[in-house]
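In: I'd like to go over a predicted model; first the sequence, then the structure.
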Amino acid sequence: MEDKSIKIVYLYHSGFVVETQNHFLVFDYFNDTPNNSARSLSNGVVSPSDFPVDKQILVFVTHQHRDHFNPIIFNWDKNHSNIKYILSSDIELGEYKNNYFQLDKYETLKINNVEISTFGSTDLGVSYLVSVDGVTIFHGGDLNWWHWKEFSREQQLKEELDFKAEVNKLIGKKIDIAFIPVDPRLEELYYLAGEYFINVIKPKLLIPIHFADNCNITKVFAEKINDNKKVAIIERRGQIIEYTI
């Protein structure tokens, strides 16, 4: 991998690996069952054997919901001491006591040369802004414009205002890669969060998240935005997305 090339691997739902020059980042890992019998990144799962020995490993969890967090991640440091866990404050650690930082929203953390800032969510936990090896990454977790049809008009308006208020805190940040929910359960309004984020924050690349098995929604969203250079189309678990700084 060239120094200025970022390798992104789609795991499942909101889970991704982002590999930079000196770091190996994992976000919101939960589905530990591979596409087939082979356990590998190419089948959408992380195994300790995947961790590069010469890079700092950072594992991020935005919140405790089971589709964003699997406690199996705490087994990864048994053979790799070069792991740090960055967790939202709502995560219950149980007996785990090593190598972790817990953050609430609007906090900052520096790990060597990696700068981490937390922002809020429109559900549980936090969202992360991470500056690492010359690239700035935003992972929204459950920060979404939750326009549910069954909500009252007042509830729908509150969801809209809460989402926009949180995203607007990022105005002025130069974000290279943004992971933003494009949730098909919201039916025809699945696109609201992603479209608003692109229009207001203008990331260089938006990668849809929070769509479970419905990868096709990423293609539908990209076509709606009408700029495939700005939106990644995801077709399968283990898919690699290359980004050049």
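Out: Here it is on my side, so go on. Note that this is a predicted model, so its numbers are computed, not measured.

In: Please make it C-alpha for all contacts and neighbour counts, starting now.
Out: Fine.

In: In a helix, Leu186, correct?
Out: Yes. Checked against DSSP: H, G, I helix; E, B strand; the rest coil, Leu186 lies within a helix.

In: buried sites along the longest strand seen in the chain?
Out: Across the chain, the longest stretch assigned as strand under DSSP state E is strand 5-12. For strand 5-12, a neighbour-count test (16 or more other Cα atoms under 10 Å) marks Ile6, Lys7, Ile8, Val9, Tyr10, Leu11, Tyr12 as buried.

In: Quick one: those residues as a markdown table, columns for distance to Ile209 too.
Out: As requested, those are exported to a markdown table (distance: Cα to Cα, whole Å):
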| residue | distance to Ile209 |
| --- | --- |
| Ile6 | 18 |
| Lys7 | 17 |
| Ile8 | 13 |
| Val9 | 12 |
| Tyr10 | 9 |
| Leu11 | 10 |
| Tyr12 | 9 |
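
In: and which of those residues is nearest to Pro52?
Out: Pro52 lies nearest to Lys7 out of the buried residues of strand 5-12, by Cα to Cα, at 13.1 Å.

In: try it against this one:
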Amino acid sequence: MKITFIEHSGFVLEMENIVLIFDYYKGEIPPLPQSKKIYIFASHSHGDHYNPAIWSLKKQYENITYILSDDIETKEEAVFMHPHEKIQLDDMEVETLKSNDLGVAFLVYAEGKCIYHGGDLNWWHWNGEPEEDNLYYKNTFQEEIKLLEGKEIDVAFMLLDPRQEDKYCWGMNYFLEHVHVKDVFPMHCFGFYNITKHYLHCEDGRKWNQIVHEITGPGQVFEDL
């Protein structure tokens, strides 16, 4: 597998026969092979996860399918998925979790690999907000992550959000402690890419530095995964 970080929560994952694009909203999508089937995912309608510009890719690539959370409104042709749904598309299986913000998280099985994209499913904890709100986010996040326990995930795209201040890695760490995963790519950093270096070089995440990859900026490529 070859993975290209676009921006924010957007990634391109190229496999032997297919290409998966997740949550594009800005940045440069690299040229894609015309010979491969392309699947474009959008986890929900928030402007930093879904950009209608994705529809212009139909003009460049003929073999393309869109898989969207069902909260996204569009008249374009797409496969719409609601939380806790499982579907078969060609030789690929797609399963969804329920985001505790909006939309879904995706679990994709393709070419013998399992790929997870968290969307906005996270342990959201906001300093100064009502305790009942923070407890809701904690409980709903942990309930969804339980559905991943026992699965073998090859690649995961998981949130590491600096806006959460000292709670920025609670979701990431809970995920890593409860899910068996080989390679993890932090996302949702709002351009503060030094947050991943900080995470991997302090007590917050040092023990995960063989699993979690450091994101340094748009266009970064990871190969031979």
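Out: It's in. All of these numbers come straight from a predicted model, not from anything done at the bench.

In: who touches the longest strand of the first structure?
Out: With contact meaning Cα atoms under 8 Å, 6 or more residues apart in numbering, strand 5-12 of the first structure is reached by 1, 16-21, 29-31, 41, 43-45, 212-213, 234, 236-245.

In: And for whichever residue in the second structure pairs up with Ile234 of the first structure, the neighbour number?
Out: Counting by TM-score structural alignment, Ile234 of the first structure lines up with Ile215 in the second structure. By other Cα atoms under 10 Å, 21 other residues sit near Ile215 of the second structure.

In: Quick one: residues contacting Ile215 of the second structure.
Out: Contacts of Ile215 of the second structure (Cα under 8 Å, 6+ apart): Phe185, Pro186, Tyr193, Thr196, Lys197.

In: Confirm it sits in a helix?
Out: No. Counting by three-state DSSP, Ile215 of the second structure falls outside a helix, being coil.

In: Find the centremost residue of the first structure, please.
Out: Residue closest to the average C-alpha location in the first structure (Cα atoms, centre = their mean): His139, at 3.8 Å.

In: tell me, the longest helix belonging to the first structure lands on which residues of the second structure?
Out: Longest helix of the first structure, by residue count under DSSP state H: helix 153-168. Helix 153-168 of the first structure corresponds to residues 131-146 of the second structure when matched by TM-score structural alignment.

In: What mean distance separates that stretch from the matching residues in the first structure?
Out: When the first structure is superposed, stretch 131-146 of the second structure averages 1.1 Å from its matched positions, counting by mean Cα distance after the TM-score superposition for the first structure.

In: picking up where we left off before, mind listing which of the contacts of Ile215 of the second structure are in strands?
Out: Phe185, Pro186.

In: what are the ranges of the strands in the first structure?
Out: Using DSSP E, strands in the first structure cover 5-12, 15-19, 23-27, 56-61, 83-88, 100-103, 108-111, 114-119, 127-132, 135-139, 177-181, 205-209, 240-244.

In: what's the angle between the longest one and strand 15-19?
Out: This points to strand 5-12 of the first structure. 160 degrees (axes from the mean of the first three to the mean of the last three Cα atoms, to 10 degrees).

In: And for the fifth one?
Out: Inter-element angle recorded for strand 83-88 of the first structure and strand 15-19: 130 degrees (by the same axes, to 10 degrees).
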